[in-house]
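Engineer: Sharing a model that was predicted from the sequence below.
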Amino acid sequence: MAIPLSGSLLDACVLAVVRKGDVYGYRLTQEVREALEISESTLYPVLRRLQKEGCLCTYDEPYQGRNRRYYQITELGHAKYDAFLEEWTMYKDKVDRVLMGGNNNE
């Protein structure tokens, strides 16, 4: 089973970063950019969708006279991350077998 590399991979990367600890949007973008080329304008709709799906929640903290919005992973977000990780592992193993010249039916 192949997973789509666009939306699902971005969701998985976002959840992976947030599961390490609460994080604000700009910092989250910087960490996800280490793996994928994305802009803040691409990331914020993903964050809103994950929040609407119940995978993330938010809270605001004052920072230098303004509020900074932090994202926090929920139980549902942890479960979704675990499912992504399982799918990714299966996908990666299949690709590794093809790239290394192995048999896909092993």
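Structural biologist: Ah, there it is.
Engineer: switch to C-alpha atoms for all contacts and neighbour counts from now on
Structural biologist: Fine.
Engineer: in the lengthiest helix in the chain, what counts as buried?
Structural biologist: In terms of residue count, the longest helix belonging to the chain (DSSP state H) is helix 75-99. Using 16 or more other C-alpha atoms under 10 Å as the test for burial, helix 75-99 gives 77-78, 80-81, 84-85, 88, 94.
Engineer: so which pair among those is furthest apart in space?
Structural biologist: For the buried residues of helix 75-99, the maximum inter-member distance is 25.7 Å, found between 77 and 94 (C-alpha to C-alpha).
Engineer: quick one on the thing from earlier: can you list the helices and strands that the longest helix of the chain packs against?
Structural biologist: Judged by 3 or more C-alpha pairs under 8 Å, 6 or more residues apart in numbering; DSSP states H and E, helix 75-99 is in contact with helix 7-19.
Engineer: list the contacts for residue 40?
Structural biologist: 25-26, 29 (C-alpha atoms under 8 Å, 6 or more residues apart in numbering).
Engineer: Next one for the comparison:
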Amino acid sequence: MRAEVLKGHVDLLLLAVLADEPAHGYRIVELLRERSNDVLDLAEGTVYPALYRLERQGVVTSSWSTVEGRRRRVYRLTRRGVRELAERRRAWEDFTGAVRAVLS
């Protein structure tokens, strides 16, 4: 998918993935790819800065864990993140509904 199409929607996608389960960065990339049938193949260089930004905003929190001897930073939604995701989903539905109306 072209990068300009995703611009402005990466945060929503990350929040949606984290709503289902806490995950480390590479797992988030995998989940986005799997759920989108390989359409969304975001680079880690896109995902990690967005995760750091979301953490600074207080909608995501992270902690270190060790799995099979490897340290990983695991991200999860905060309560504020759950509310933010709900608001962004509503805005997305409004937007896509309007675009659908124009295109039909």
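Structural biologist: Arrived safely. Remember, predicted model here, so these are calculated numbers, not experimental data.
Engineer: After superposition, what's the TM-score here?
Structural biologist: Taking TM-score structural alignment, normalised by the length of structure 2 as the basis, the two superposed chains have a TM-score of 0.84; 96 aligned residues with a C-alpha RMSD of 1.6 Å.
Engineer: rewinding a little: just the closest of the contacts of residue 40 of structure 1 to residue 62 of structure 1, please.
Structural biologist: Distances from residue 62 of structure 1 to those, taken by C-alpha to C-alpha, are shortest for residue 25, at 14.2 Å.
Engineer: With residue 8 of structure 1 as the reference, measure out to the closest one.
Structural biologist: To residue 8 of structure 1, residue 25 of structure 1 is 19 Å away according to C-alpha to C-alpha, to the nearest Å.
Engineer: So which of those two has more stuff around it?
Structural biologist: residue 25 (16 against 13; other C-alpha atoms under 10 Å).
Engineer: per the alignment, that one corresponds to what in structure 2?
Structural biologist: Applying TM-score structural alignment, one finds that residue 25 of structure 1 aligns to residue 25 in structure 2.
Engineer: before we move on, what about residue 49 of structure 1?
Structural biologist: So residue 49 of structure 1 corresponds to residue 53, using TM-score structural alignment.
Engineer: Map residue 76 of structure 2 across to structure 1 for me.
Structural biologist: Per TM-score structural alignment, residue 76 of structure 2 is aligned with residue 72.
Engineer: That match - nearest residue in space that isn't next to it in sequence?
Structural biologist: Counting by C-alpha to C-alpha, 6 or more residues apart in numbering, residue 22 is the residue found nearest to residue 72 of structure 1 once chain neighbours are left out, at 4.9 Å.
Engineer: quick one, what contacts that neighbour?
Structural biologist: Residue 22 of structure 1 neighbours (C-alpha under 8 Å, 6+ apart): 70-73.
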